[in-house]
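Trainee: Just to be clear, the model below is a prediction. Sequence and coordinates:
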Amino acid sequence: MPFCWILLICLSMRFLPKLLKLKKRWRGMRMFLYSVGYTAFKLYFKLAYKFKINGQNNIPENGPFVVMANHITLFDPPIVACSLERRKTVHFMAKQELFKNPLFGYILKKVGAFPVKRGRADKGAIRKAFNILENRGVLGIFPEGSRQKPGKLGRAKSGSVMIPIKMKVPILPMSIKIEKREITVSIGKLFELDKYYNRKVPRNELKEAGDIIMEKINQQLLLS
């Protein structure tokens, strides 16, 4: 018996460093899954489409900032992510319905996405968005809130407009255009809605700020 205990202790000491490293790896699972997904989607886009990215020099070195793009397909989140550098993890706000599938919902959470309830103010999702930006992260938002027909732009939802205003962070406008076997992404220069900072913003001014966002996206759409 003493020999068994000595053997067990020796084995524990031998493998403890590896177990601790494994724990750290599990902590980094989200980054690992994001990296795998990034690589897989980028390879797919390059093989299946002519994938063009314009304006990559406008991508800031560090966060915090909010990426805002038009929304036309389910592939838009990976298209946005693949248009940025791999080291910039984009945390997307995604409709709650996508998380109902346990497996798909688990994967979405692991790659940094989080659910938002549509049709009403979701305080939990807003707090999560604030936390990401407070930690100098990158937040991904499709301000229209739902997919639109190609070439058409909807209105920006007030909730998506309020986040960069409240957090006083810049917005990186991006347009996505898909035609036949070609994907064109155009990235504009950072801009801020600083005229609305540090005050209560009435509904009509939120609408005005939303129009500014959509116009910035439209400018990129016209260039692509």
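Mentor: On my side now, so go ahead.
Trainee: Please make it C-alpha for all contacts and neighbour counts, starting now.
Mentor: Will do.
Trainee: In terms of secondary structure, what does the lengthiest strand in the chain contact?
Mentor: Assignment by DSSP state E gives strand 171-179 as the longest strand of the chain. Counting by 3 or more CA pairs under 8 Å, 6 or more residues apart in numbering; DSSP states H and E, the packing neighbours recorded for strand 171-179 are strand 65-69, strand 182-187, helix 203-223.
Trainee: Make a markdown table from the ones you listed and add mean neighbour count to it.
Mentor: Putting those into a markdown table (neighbours: other CA atoms under 10 Å) gives the following:
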| stretch | mean neighbour count |
| --- | --- |
| strand 65-69 | 26 |
| strand 182-187 | 22 |
| helix 203-223 | 18 |
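Trainee: A further structure is provided below for comparison with the first:
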Amino acid sequence: MTFYQFSKTVVNSILRPLYRIEVRGIENFPKSGGVLLCTNHISNLDPPVVGITCPRPVSFMAKEELFRVPILKSILPNVKAFPVKRGMSDRGALRKGLSLLKEGEVLGLFPEGTRSKTGKVGKGLAGAGFFALRSDAEIIPCAIIGPYKPFKKLKVVYGKPIDFTGLKKEKISVEDATEIIMGEIKKIIDTHQD
């Protein structure tokens, strides 16, 4: 058992019963090939929650500062996270992300770049659009819905892949591509909110 699988088992046994996590749309998730997984961001617990509910291992971009925290700096690389400098175009992180997608891996992104204080979906950063347009990966929108309150239900909903084939031909901007992804995440939230 790898460290990733071990961590997933441990975290799953704690978080799933605590937040009564319900997963929907898992059948939409591609079984193989590169996947760009884009999720809304409402809590620090979002990465582990997505990690335990996703059927395949996910590599997350995480803010560089986290890799300076003593315990985290040894854990993060072992759970497939890699650093990204915020507030600037981090070419190294972009190259790493594209390379993962090319190798048929799952790249997890929170396009808003930071947690939403209100719980509402904010504006996405251009990174999501960049990966969507520059790779052949399937783009899967995902929404985390509900409060992180013990024993209240938390939903993780995986949407259908977003088809960017026609949009790539139209040469849309990375900003517009990100907006389309964020729009799909909002639609999932609107549809699955009880």
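Mentor: Good, I have the coordinates. Predicted model only: the values in this text are computed from it and were never measured.
Trainee: all helices of the first structure, in order?
Mentor: All helices of the first structure, identified by DSSP state H, fall at 2-27, 29-48, 76-83, 102-110, 123-134, 158-167, 203-223.
Trainee: For the aligned partner of residue 100 of the second structure in the first structure, give its distance to residue 16 of the first structure.
Mentor: Structural correspondence for residue 100 of the second structure with respect to the first structure (TM-score structural alignment): residue 132. Between residue 132 of the first structure and residue 16 of the first structure the computed distance is 33 Å (CA to CA, to the nearest Å).
Trainee: Those two: which has the busier surroundings?
Mentor: More neighbours surround residue 132 than the other of residue 132 of the first structure and residue 16, with 19 against 12 (other CA atoms under 10 Å).
Trainee: and the more buried one, what is it in contact with?
Mentor: Taking CA atoms under 8 Å, 6 or more residues apart in numbering as the contact definition, residue 132 of the first structure lies against 91, 138, 139.
Trainee: switch to 7 Å and redo it
Mentor: With contact taken as CA atoms under 7 Å, 6 or more residues apart in numbering, residue 132 of the first structure is in contact with residue 139.
Trainee: can I get the helices of the first structure in a markdown table with distance to residue 185 of the first structure?
Mentor: Converted to a markdown table, these look like this (distance: least, CA to CA, whole Å):
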| stretch | distance to residue 185 of the first structure |
| --- | --- |
| helix 2-27 | 32 |
| helix 29-48 | 12 |
| helix 76-83 | 7 |
| helix 102-110 | 23 |
| helix 123-134 | 24 |
| helix 158-167 | 21 |
| helix 203-223 | 8 |
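Trainee: coming back round to it: let's have the helices and strands packed on strand 171-179 of the first structure in CSV, adding distance to residue 44 of the first structure.
Mentor: CSV is the format used below for those (distance: least, CA to CA, whole Å):
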stretch, distance to residue 44 of the first structure
strand 65-69, 21
strand 182-187, 12
helix 203-223, 23
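Trainee: closest one to residue 119 of the first structure among those?
Mentor: Proximity to residue 119 of the first structure, assessed across those by CA to CA, is greatest for helix 203-223 (16.0 Å).
Trainee: Number of residues surrounding residue 117 of the second structure?
Mentor: Neighbours of residue 117 of the second structure using other CA under 10 Å come to 11.
Trainee: make that residue 160 of the second structure, sorry
Mentor: For residue 160 of the second structure, the number of neighbouring residues by other CA under 10 Å comes to 19.
Trainee: How about the aligned residue in the first structure for it: what's its closest non-neighbour residue?
Mentor: In the first structure, the residue matched to residue 160 of the second structure (TM-score structural alignment) is residue 189. Excluding the flanking residues, the one nearest residue 189 of the first structure by CA to CA, 6 or more residues apart in numbering is residue 58, at 5.3 Å.
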